[in-house]
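Participant: Give the three-dimensional model of this entry:
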Amino acid sequence: MPKPLADNEVLRTALAEACPELTGELRPLVDSGLAHDHYRIEDSPWLLRVPKQSQRGYAAADNLAYQAACFERVSASGHGPKLRVSLPPGRGLPMGALVVEYIEGRPPRLPQDLPALAEAMAAVHALPLPSAAQRPPLEDHLDPVAGALEEIETQARYLDGPEVSPETRSQLREELDWARAYAADVDGPPQPRSLVLTDTHPGNFLIRAKTGTEASPRARMDGARNGRAVIVDLEKALYGAPAIDLAHATVYSSTTWDVATSAVLSLREIADFYRRYLDAIGSTRSAIIAPTLLPLRRLLLLRALTWCALWRVEHRAEISEGVEAGWAAARSNPTLIAHVEDRTRHYLDPAVVRRLRGEWLDSPGLESLFR
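Facilitator: Sure thing, here's the model as predicted:
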């Protein structure tokens, strides 16, 4: 098994200094992500979230401050865990840790829980946009398309690696040409901006336990929050385009990423999800956001697939050359790494890429369902 970044004794000491009232056994949760270890604090309503790495390349203190801001701001919507305290980086705890609310719930079931996900994102996107001076430390994409394209361009450098087949490389370069033209189109639809979650694949959400005899006493006390979707992975929130969140929740590479939530959605189910979101935000905002939904879905898929190329190349370097690429493979469960290996290989298969592009290149595609 992989060695955790911090041992239990170090965590208990740091926790006792920051929250002496929180005592009890630290129970490690299943290792299901590349970026964090998680520990339930006994039976309390709190969780320790310990970074393994910064996927944005931030220094430890900056990474912790960024994530703390994500939790503080998203939780104001009622669809994110509350932040209790930060444990600063220190000896034996090089990346620090956060104490955040433990969400009692289950993974989403698709497509049944898509309405709950749509409503959660609508609530986050409806939060007031702070003044420019109040947005840091979160990234602020003044031009959301340009911000997404910058990330895609960085990742696209990995398309020439041996992990990407010539046919897939050709298809993704065609998508990149489209993305550049879309970003340069000054007459294109204006991009609305809001607080966005960025990493909205369904496995990053939990559905709160419903009120009733089957729920725990704590869940029953949550009242109206029961049954809500809560996003529990909050390290990448920023100010950008809402349509990218919606796309990331429903593209094939997201809905089949996590074993617990895996499902292949039909075009009709995807369109129903978008309609549920538009109904939730009201007609005024819908009129602004609707023209951006399909172009940014295309942009998001390119972001996801170029990330797959990046991960495969850098992870291969970690294995064969001992290069530290920041994916914390040595600190992650081998089963998890094998899963990521399998998923990224699958999504870069030429036939899969061709099928995914069919949403906008084939007729009838997704666009026909919005007419």
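Participant: okay, CA-based contacts and neighbour counts for the rest of this
Facilitator: OK.
Participant: these two touch, right, Ala123 and Ser77?
Facilitator: Yes. The criterion here is Cα atoms under 8 Å, and Ala123 meets it with Ser77 at 5.7 Å.
Participant: overlap in contacts of these two?
Facilitator: Between them, Ala123 and Ser77 share no neighbouring residue, with contact defined by Cα atoms under 8 Å, 6 or more residues apart in numbering.
Participant: And Asp187, how close does it get to Arg357?
Facilitator: Asp187 is 24 Å from Arg357, where distance means Cα to Cα, to the nearest Å.
Participant: if you count what's nearby, which of the two comes out ahead?
Facilitator: Neighbour totals were compared for Asp187 and Arg357, and Arg357 leads with 18 against 7 (other Cα atoms under 10 Å).
Participant: Show me what counts as buried in the helix or strand harbouring that one.
Facilitator: Counting by DSSP states H and E, the element that carries Arg357 is helix 350-361. Buried residues in helix 350-361, counted by 16 or more other Cα atoms under 10 Å: 350, 353-354, 356-357, 359-360.
Participant: Over to stretch 138-152?
Facilitator: 138, 140-141, 143-149, 152.
Participant: Return the member of the residues you listed nearest to Leu296.
Facilitator: Using Cα to Cα, Val145 comes nearest to Leu296 of the buried residues of stretch 138-152, at 7.9 Å.
Participant: Does that closest one touch Ala183 like I think?
Facilitator: Yes. Checked against Cα under 8 Å, the pair Val145 and Ala183 is within contact range at 5.9 Å.
Participant: What residues sit buried inside stretch 150-167?
Facilitator: Within stretch 150-167, the residues that count as buried by 16+ other Cα under 10 Å are 152, 155-156, 158-159, 163-164.
Participant: Please provide the structure for the following sequence as well, for comparison with the first:
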Amino acid sequence: MLKDILNNKIYDYLKYSNLNEKLNIGEDYNVKFLAQGEYNINFALEGSNKKYVFRVNTGSQLGLENQIKYEYEALKNLEASSVTPKVYYLDDSKKDLDYGILVMEFLEGKPLRYDKDLNSAAKIFAKIHSIDANGNGLKNFIVEDNIFSARINESQKLLRDFFQSSKIPLYLKNFFDIFINWAEKNRYEEKYFLENKWHVINNTEVNSGNFIIGKEKSYLIDWEKPVISDPCQDLTQFLAPTTTLWKTDRILKEEEKEEFFKVYISNLKDNSIRERVNLYTPFLYLRALSWCAYAYLEYQKEDKEIKNMDTYNKIKEYLDLDFMKDLLKNYF
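Facilitator: Model (predicted):
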């Protein structure tokens, strides 16, 4: 497997690049596999009482030619927040390992728990959203102004084969057809975000597993696909049932959300976030449920090797008509 091949090659890479000296880990160090996603493989690099994350990039969710540099520049700009990993090294040449390389801070802690750590998350978001998103370091970043249109366009692409498939029941096709038409009719409301522009750095993957809650400090990690856009993108996704139910059985209560907003606002001094989140919520649902529809169809392919039955079962739960109607009962 690639992770095993890379594990051996990283030892050689560290020596002939002198990176072990630059990172001050000495000659006696260890490389250990940490975790693997669809586009990145992470290793723990440890020596001389220092520990780092050695990140190898194998592709791009954003379709970028230089994905690892995009992430590096985001992390560099985010360091001012003190709630994201510090980044120490970039090699985007792809000369020695054939992949982009990033070395960043190894952070100790546990994943976020919704019943205990909402205030910590609110403070993390406030610090990140306090960073000037108009600086030169972010001039090459993807900017999303028309956030309703962006979600509609994504969903139409995700649903293209879904609408044509004979494997999908008619009632599901009808539901998504009604949902898309509703979104199109209400697309005009994105003018609020154009007339009241507030741009911040959004992570776009703010599930509980991407937070590290430490004893003294807490962090938001995994900055693979950040965009410059309205803060409602991350906050809506973080609070939404489609996120909280993915790995847990939690749906946040209204009083929990209100406490979260109070902490966020007290640290950022902007009272418009509730309205922004409320406006954006159904369009987040459109994207989340459309992805589930797309993924469900992918799992029906005969040559598809289902690797995660938990994911497949969760997708089917989300596509339950009663579940989707309940999510959208306040909108249509």
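Participant: Put one on top of the other, what's the TM-score?
Facilitator: Here the TM-score of the superposed chains, computed with TM-score structural alignment, normalised by the length of the second structure as the reference length, equals 0.85; 321 aligned residues with a Cα RMSD of 2.8 Å.
Participant: Please go through the second structure and pick out the longest helix.
Facilitator: Using DSSP state H to assign secondary structure, the helix with the most residues in the second structure is helix 273-299.
Participant: Could you pull out the helices in the second structure for me?
Facilitator: So, for the second structure - with DSSP H - the helices run 2-16, 19-22, 67-78, 118-129, 147-164, 170-186, 191-195, 232-239, 241-247, 254-268, 273-299, 309-318, 321-327.
Participant: what span of the first structure lines up against the last one?
Facilitator: Under the alignment (TM-score structural alignment), helix 321-327 of the second structure falls on residues 350-356 in the first structure.
Participant: Contacts for the matching stretch, please.
Facilitator: Contacts for stretch 350-356 of the first structure (Cα under 8 Å, 6+ apart): 165, 167-168, 171, 252, 346-347.
Participant: Please check the residues you listed and keep the buried ones.
Facilitator: Burial by neighbour count, judged by 16+ other Cα under 10 Å, picks out 168, 252, 347 from these.
Participant: Pick the one among those closest to Cys70 of the first structure.
Facilitator: The nearest one, if we look at these relative to Cys70 of the first structure and count by Cα to Cα, is Tyr252, at 26.0 Å.
Participant: OK, contacts around the closest one?
Facilitator: Contacts for Tyr252 of the first structure were tallied using Cα under 8 Å, 6+ apart; they are 264-265, 356.
Participant: Mind putting those residues into JSON lines with distance to Glu72 of the first structure?
Facilitator: Below are those laid out as JSON lines (distance: Cα to Cα, whole Å):
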{"residue": "Val264", "distance to Glu72 of the first structure": "33"}
{"residue": "Leu265", "distance to Glu72 of the first structure": "32"}
{"residue": "Leu356", "distance to Glu72 of the first structure": "35"}
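Participant: on that earlier part again, which of the buried ones among the contacts of stretch 350-356 of the first structure sits closest to Arg84 of the first structure?
Facilitator: Closest to Arg84 of the first structure out of these is Tyr252 (34.7 Å), distances taken as Cα to Cα.
Participant: distance of the alignment partner in the first structure of Asp310 of the second structure from Gln191 of the first structure?
Facilitator: Under the alignment (TM-score structural alignment), Asp310 of the second structure maps onto His339 of the first structure. In this structure, His339 of the first structure and Gln191 of the first structure are 35 Å apart, going by Cα to Cα.
Participant: which one of those two has more residues nearby?
Facilitator: Each of His339 of the first structure and Gln191 had its neighbours counted (other Cα under 10 Å), and the higher figure belongs to Gln191 (19 against 15).
Participant: in terms of contact, does that one touch Leu142 like I think?
Facilitator: No. Under the criterion of Cα under 8 Å, Gln191 of the first structure makes no contact with Leu142, lying 9.4 Å away.
Participant: related to what we said a few turns ago, Gly47 of the second structure: which of the helices of the second structure is closest?
Facilitator: Judged by Cα to Cα, the one of the helices of the second structure that comes nearest to Gly47 of the second structure is helix 19-22, at 8.8 Å.
Participant: want to throw the buried ones among the contacts of stretch 350-356 of the first structure into JSON lines with distance to Arg73 of the first structure?
Facilitator: As requested, those are exported to JSON lines (distance: Cα to Cα, whole Å):
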{"residue": "Thr168", "distance to Arg73 of the first structure": "38"}
{"residue": "Tyr252", "distance to Arg73 of the first structure": "28"}
{"residue": "Tyr347", "distance to Arg73 of the first structure": "33"}
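Participant: Gly78 of the first structure versus the corresponding residue of the first structure for Trp291 of the second structure, what's the distance?
Facilitator: Aligned against the first structure by TM-score structural alignment, Trp291 of the second structure finds its counterpart in Trp307. Per Cα to Cα, Trp307 of the first structure is found 30 Å from Gly78 of the first structure.
Participant: More neighbours: which of those two?
Facilitator: Comparing Trp307 of the first structure with Gly78 by neighbour count (other Cα under 10 Å), the higher total belongs to Trp307, at 20 against 16.
Participant: Chain neighbours aside, what residue packs nearest to that one?
Facilitator: Closest residue in space to Trp307 of the first structure, ignoring its immediate chain neighbours: Gln155 at 5.8 Å, by Cα to Cα, 6 or more residues apart in numbering.
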